[in-house]
Each structure stands twice: as structure tokens, then as C-alpha cells.
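K.L.:
Take a look and give me a structure for this.
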Amino acid sequence: MIVTRWTGVEVRALRTAALRVTQPEFAEILGFTVAAVRKWEGRRETIELAGRFAAGMDTLLQRLDHAAEARFEAALAGRGSVVKTPSAPDSFESSTEIAQRVQSLNELDADGSVLDILALAIDDVVERYELEGPRRLAPDVITARRQVEAMLRQRRHPAQLHALYSIAGRLSGVLGYMAVNRGRFGHARMYCREAFSIGELLGDTDLQAWVKGTESFCAYYQGDCAAAVRAAYEGLDLANGGPQSIRLYSNGLARALGKVGDSAGVAAAIDAATATASALDTGPGLTPALTFAPYGEARLMANAATAFLSAGEHDRCLDYGQQVEDRVAESDSVWSRSLVRLDMAAAMLGAGRHREVEHAARLGVEALEVSSDRPIRSVWQRAHELGKIIEAIPTRASDEYLGSLLAWSSTAREFSASEG
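P.N.:
Below you'll find the predicted structure:
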């Protein structure tokens, strides 16, 4: 069956009679906007679709089963726009049909600019993430992911399919990372599984290594250190000494080993991360935590401070924290400012040290104030870990921090508390 002229009438018949879907569902299937569908149907026979819009309708029409095709024909009975294709042609195709098919092939490249925009959207989310947070940005990422999925259902040039799947994998990975920061660990694991599967399909080991880093990050905040270590090692095998190794060593392996008290393992992992960063010349800056690029020196050192704190190496934690403190303060990373302060405060109260309670409490209060409008799971967890330490040291400063923590937690819970 062939439609010789696509107007709003044919579009409406295809949507309502053949597919029986709503306008938003129809737009998602095609990868077009709902506004476009509404305009076509509203203009009825006064508008004629051309180019990629008509080609999209042709493709959808060809996919109809016999029942849907019959409903479509019935809805348009009497209109000259529909030509029923003979079921058993006894000659070659007409030149018009061949020309239409060639035109469709040429139109497969029509969405190149859309792909560029979607790829740039990921970079934009990474840059805005720590200014706006997962609660505000996640809906936009979900919308982009659904748009890509709708585009994948259409007939595409192989190169475009590869680019679309690559974008889809990174969008799913970003959603997994955001879910960890919201304390939605179940969703985080599902998004990571999807992203990893896409990386496997594409043979993109860099994406797979990044996903393993996020899985390690997720397991760490769930308190499953064995799973965090395992995911980090799996990621390091995939990274094979490449850029993702820095994140896997420092954010994954070192921090998980610190939680089980393996000081030597922490030191070895941080040394390996530092050597890789030096070899790749990643620079001194504080790269965004949510990035697919290699970690810079400041981000690595912030993770090192956390890892050594967990291992009970309080002096080394303070050393790294003091080295990175100024660079963090100059950055847009409000969470890093909170987390470095919380780590240093906890290290100041470590066993066997001169307890600088007032200084530690002041750093803790500052940490809560810095990210009060966009708390995430990691800040929530470390703020409460500091609370457990400081409540055992009753002073006026301790009471001040605990009071601030109580007030902060009442609003932060909605953003960052663990699921269940």
C-alpha cells in the first residue's frame, strides 16, 4: 500500500484508525514533536507533508500489520491518496517507487544536527550538574533519553544508529549516577545495567568502564564494600590503563578499600591513579564529578582524602584536604566544598588526635550551609557520619553542629535520603 500524498487527513487516519494511539504517543513513535502532529491534523487537507516527515509516515505505514492496514484503508475510503499495492506483482517496480526509496535513503542523514544537539546536551548536563543538581536536571535527561529511543525505532543510517546508541548509553549512565545521588539505588543499578549493555553492543569499553565506576560508587553508598571493590576491579580490566582508570582507582577502589581498613590498598590505588593522571596530563583542575572525561588532579585528591579518612589515616586525609581546599573553594562544585569540609572535620576528631572540636564543628556547619539548597546522597551520608562522631564529644560547638544537622536533614531527606 502506498500513500501518494500525505496530508493531515492521512496522518490522523494513520494515528487514530491504524495505530489507535494518542498524539503524544504518535509523536514519540515518529521522533517528531507533538506540536507538529497537532498542526498537521488541525490543517487537515490544506497541508502536505514532504521530506523526512513524509518519509517517516511512509516507514510507519510499511510496518502496519494486515488488520491495521485494513483499518487505515477503511478510514480513507474514497480518497485518491491511497494506492493499494498488488499482492503478487508480475513485473518490476515502477520508476516512481524506486525513486521514492532512493529519496528515503538520502533522508536518513536528515537528523545529523539533532544528533549533534543531543551529544552537546550531555556535556551541558555535566557542566550544570553541580549547580542545579539531579532533582532539577533528571527530567530533562529522561526526556532526551526517550527522544533517542524513539529515534532508534526509525529507519536510520548505520553511522547514525551507532551515534544514537552511544548517546543513549551515556544518557542512561548519567541517569544512573543521578539516581545514586538521590539515594535511589535500585534505579541506579537498572540504568547502569542498560548503559553497560549498550556499551557491550557498541564494543565501547570506555563507556563500560565508566559504568563500572558508577556501579562501584552506588555499592559504596549502599555499604556493600565487597561489591564496590569487585565493580572497580571489573572496570579497571575494561579501562586497561586508559582515562577511566583514574576514577576507578580513586573514586571506586581506594574508597571501598578504605572502608574495610586496607590502608596499604588505599595507598597503592591512589598511587596508581596519580601515575595515570600524570601520564595522561589531565591537569590540576577540579573536573566535574559527573564526567566521562578523565579526572583531574584536584578531583583525584578530594577522593584520596575520603579514602584515607575511611582507612583511619587522619593525617593523610587532612594533608590531601588542605592541598585541594583552595581549588575546591574556587570551583562551582558546591558538593565538593561540602564533602572536603566534612572529611577534614571528621579527620580532626579522629582517635588519638588532639580533638579540634570547635574547628571541626564550624567546618561541618559550613558544609551543610554550602549545599543546603541541593543536597545529595554523599553529603547526607557523610554529614550524618560526622554527627555520630561529634555527638560523643559534648560541647557547645558539638550542639551547634547537631542542631544544624537536624534542621538541614528535615529538608534534605526529600532530595537525598536512601530509598526505603
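K.L.:
Please count neighbours and contacts with C-alpha atoms only from this point.
P.N.:
Fine.
K.L.:
List the residues that contact the residue nearest the centre of the chain.
P.N.:
The chain has Val174 as the residue nearest its centroid, 0.9 Å off, counting by C-alpha atoms, centre = their mean. Contacts for Val174 were tallied using C-alpha atoms under 8 Å, 6 or more residues apart in numbering; they are 141, 290.
K.L.:
Following up with a second sequence; could you model it the same way so I can compare the two?
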Amino acid sequence: MRCAACARSAPAHTSAPRTIPGRVWRDPEIVTALTGWEFGAAFRRIRQITPLSQDDLAALTGLSQSYLSALESGNRRLTNAERIKGVLGRLGVPPHAAPTLVPGAVAHPAPAVPTEVLSEAVWESPVDVARRLNTTTASNTDPTTLLVLNEGISDVVERYETEGPYRLAGEVLKLRHYTDELLEGRQPPRQRETLFKLAAQASGLLGYMAVNAGREALAEAYCTEAEDLATHIGDRELIMWIHGTRSLNAYYAGRYDEAVARADAGVAIDPGHPQAIRLQVNGRARALGKLGDAAGAERAIAAAEDLSQRHQVPNGLTSCISFAPYAMARTLANAATAHVALCSPKWVLAYANQIDELVEHSDSAWSRALVRLDVATALITGDRPDIEQAMMLGRQVLRADGGAPIRSVVQRAGDLHRIAAPWQDVPAVREYGDALREWQAAPQARALVKSAKISRPTQQTEQMRRAADAAHHRPGSLPSQSSAQHH
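P.N.:
The predicted model follows:
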């Protein structure tokens, strides 16, 4: 036996049990640090309230003492999921204290600790408290940086319909990479949540741009990344927006059942949310129109219009890539597109007429192009086909200086020519065909044409072509010069 003096003079760590006391997992600072992936702060706090040294923690966690020291000082971060799971398992971290992004990190219950150890009070010095406070609130991201990143996202949204994905994707990639660099450092929880949202928005924008550029697989990868980031911070509105972009991707790939399912999943999150307007009319109505489900498409359009009346939606014609809810003009433009697929030319013209002035005076060359192509298709498939007017609208789209084309414009321009096939001997149709071939020969348009041919089923276009053919052979249905209002 040792005398009392020898026992008191012995180093504390030599008699300390190499286990984690159960009370540790009830300490609010430790729980907050672990669930926030601040493992260095958690290890430092464990040592402050227990007799354990860094060497003891190294033996328990399987990490080196030098690595633990770097974690505690903030010079290193533990980010590898598999490594984290192993460390938490060896420490016996209970479910309530384990990070939510590391599933299965629960291990066996913490072993019992002698009563005399639990009863010992471990006090800190005022310097320890001050040092911990400074470390906990330290950040590599100031408010100005977050503001600049947010303004960068907003600026891309505003410029998108005039500059397009080919010119802006590089800017968004830089924003996305910068958020990753910042997330490697330290931030208080609110700043970190803001960075996660900005990263999710940047990935979402890249996903939408990839859809417009005909990069289907890349679009899905970006959307998966964006949804995972948004889910981590519980941003339901952004998750709904991402479901809408995934629905759009499936739609342009010709997978209309999947497009409906993606939109349905988004609506299910919050059916009364303003983001459900886009999901109903752009996701459900258009895809159901392609599937020939007129009743379903009409219900989706009605739901979108009802939500637009219940909420204060933006005025004018919002950018197609905006995170804001759909404005009424964009809702009606999508309703017109749904009725194109349903071969309901009167409804197409009615919806287009309601938004004619807004579309014509907007900065969105793509919106003008898409509405004109929808109207041109309606003019061909109506009771009195107006071939001259339809082809004139088509040529306006091809001549317009709208920048680089996007997938939807390329597809609809090609569909218009196929639907006009019964009138191929009419000079206006031949002129449109010549102009279309020249327009499609441009490098970016050529790539999109190839993508459209690979992924788009022709059944719906053939149905419209047959409707046009029936109109062509209907008695008294000679091409009219003025059978519909000029658009």
C-alpha cells in the first residue's frame, strides 16, 4: 500500500480509468459539439470534466495523440464518415449524442464508473472558460462573405434567361466550390446552416442548367447533392424546388410517369405551399398531358391556379430558374403547354392570349420562343389551320437573338416542323424547314438535337401530327391567313 502523501502526489492519469463516464453524454456542450460535427471541441470538453488525458483519449478512440491535439486546436477536422463511425463506436456514444449524418454510430452502453470518480468536482480556471468561448464562437466566415455569396446566387438567377447555362455555369461552380472551402473551417451553427443552404442552392442551379443543356445524368447528380444538403438543414421549400427540377429532367428525357411521380413527391411535402404551384403545373400538368390524361392535367392546372390565388405570388414573368414561387404568367404558360400535348388548340390560344403582353415585353427570349412555338402548334392543329401564321411564328423564334438555345426550345422547334409535315408542299413550311436545319447546325443546338432524338419518345408528337393531318384533309380547311389572333 502507498501512503496518503504518495497517493496525492501520483499523476492523475495513472489512476484514471480508461473509460468514458456515463455522465459525459449528458453534458450539453459535448452533445452540441458531437451533433454539430465539432469533434475537437467535444474531445477537449471530455478531458476538462474527466481525469482522462489526450493519451487516454487516443487509446480509446484509436486516433493518434498528435491528431487529437490538432482536432482540439481547430487545425484539423474529422470529416471521414467511416472513421467517425469507428471513433463514436469505440467511445460508446449513445443515440441522442451521435451526429445525425452518421447513421449506425450507436455502440454498446458506456461501462460503469466507480462512484468516487463521479463524485469528484472538476473545476476549470477562468482562462479555460474564456479560451473555450473564443474557440466555440470563432468562424472563418464573416457576415459580409455570406451576403456576397447570396447576392451571387441571386445575380445568376436574374441573368439566367438572357445569358443561359453555357455562360453562367462556370460562375455557379465557383460559388459552389467556395462554399465547400468555407465548410471545411469553423462556423457557429447559424452561419453553418446558411452555408449549407447556399451550397444546396448552387447545386440546384447547376442541376437546372444541366437539364436545359441536355445533360440528364449530370442534372440528376446535382439534384441529388442539392437535396441531401437541403435535407440536412430541413429546408422544405428548397427540397420542393429540387423535386420540381428532377421532374423537369424526367419530362425532357421522355419519362413522363417518373416526372409525375417526382412532382407528386414534392407536393406531398406540403400541398398548400407556394412551391406546389410549380410542381402542379410544370411537373404534373405537362407530364399528364403527354400521357394523354386530360382530366388529371386539368386538375393539376386548377390546383396551381387555386394556390396562386391563395398566396401572394410575384408579378410579371419570373425567371424559370428562380427559387421564388411561380408567377401567374408562368403558370398560364405551362398550362398552355399542357394543352398542346392534349391537342386542345383553343385552350392553348386562350392561355397564351392572357399572357401575351407580359411575355412580349419580358426580358426572357426563351419564354417568348416557347409560347410562340406553342401557339404555332395550336394554329396548325385547330379546326382551320393557319399555316402561314404558324410558320411565321416559328421563323421569328429561329431569327430571334435569344443567345444559346436550350433543350425545350430545340425540341419544340423540331416538333413544329414534324407536325407541319402534311403541308410540306406549302412554301412557308419549306422555308421554315430550311431555316430550322440551318439553326440546328450551330454547335450547341446540334448537341441538343442529338440529345432530344435519343431521349424523347415520338408518340405524342405523332398524335399531334395525325391531328394536323386530319385538319389538312378536313373539307373546307384550307390554310387561313388570319384565323387566329396574331401573337
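K.L.:
Excluding chain neighbours, what is closest to His162 of the first structure?
P.N.:
Leu202 (7.2 Å; C-alpha to C-alpha, 6 or more residues apart in numbering).
K.L.:
before we move on, the earlier item: report the secondary structure element holding the residue nearest to the centre of the first structure.
P.N.:
Per DSSP states H and E: Val174 of the first structure is located in helix 158-181.
K.L.:
Relative to the second structure, what is the average displacement of that helix?
P.N.:
Its aligned residues in the second structure lie a mean 0.6 Å from helix 158-181 of the first structure after superposition (mean C-alpha distance after the TM-score superposition for the first structure).
K.L.:
That helix corresponds to what range in the second structure?
P.N.:
Helix 158-181 of the first structure corresponds to residues 189-212 in the second structure, going by TM-score structural alignment.
K.L.:
how many neighbours does whatever residue of the second structure lines up with Glu358 of the first structure have?
P.N.:
With TM-score structural alignment as the matching criterion, the partner of Glu358 of the first structure in the second structure is Glu388. Counted by other C-alpha atoms under 10 Å, the residues lying close to Glu388 of the second structure total 20.
K.L.:
ditto for Asp124 of the first structure
P.N.:
Asp124 of the first structure has 11 nearby residues by other C-alpha under 10 Å.
K.L.:
What is the aligned counterpart of it in the second structure?
P.N.:
In the second structure, Asp124 of the first structure lands on Asp155 (TM-score structural alignment).
K.L.:
any idea how far that match is from Glu225 of the second structure?
P.N.:
22 Å (C-alpha to C-alpha, to the nearest Å).
K.L.:
Could you check the angle the longest helix seen in the second structure makes with helix 189-212?
P.N.:
When the second structure is parsed with DSSP state H, its longest helix is helix 143-183. Interaxial angle, helix 143-183 of the second structure versus helix 189-212 (axes from the mean of the first three to the mean of the last three C-alpha atoms, to 10 degrees): 70 degrees.
K.L.:
what helices or strands is helix 143-183 of the second structure leaning on?
P.N.:
Here helix 143-183 of the second structure touches helix 189-212, helix 365-381, going by 3 or more C-alpha pairs under 8 Å, 6 or more residues apart in numbering; DSSP states H and E.
K.L.:
so after the longest one, what's the next helix or strand?
P.N.:
In the C-terminal direction, the helix or strand that comes right after helix 189-212 of the second structure (DSSP H and E) is helix 216-232.
K.L.:
matching residues in the first structure for whatever helix or strand comes next after that following helix?
P.N.:
Where DSSP H and E defines the elements, the next helix or strand beyond helix 216-232 of the second structure is helix 236-252. Against the first structure, the aligned range for helix 236-252 of the second structure is residues 205-221 (TM-score structural alignment).
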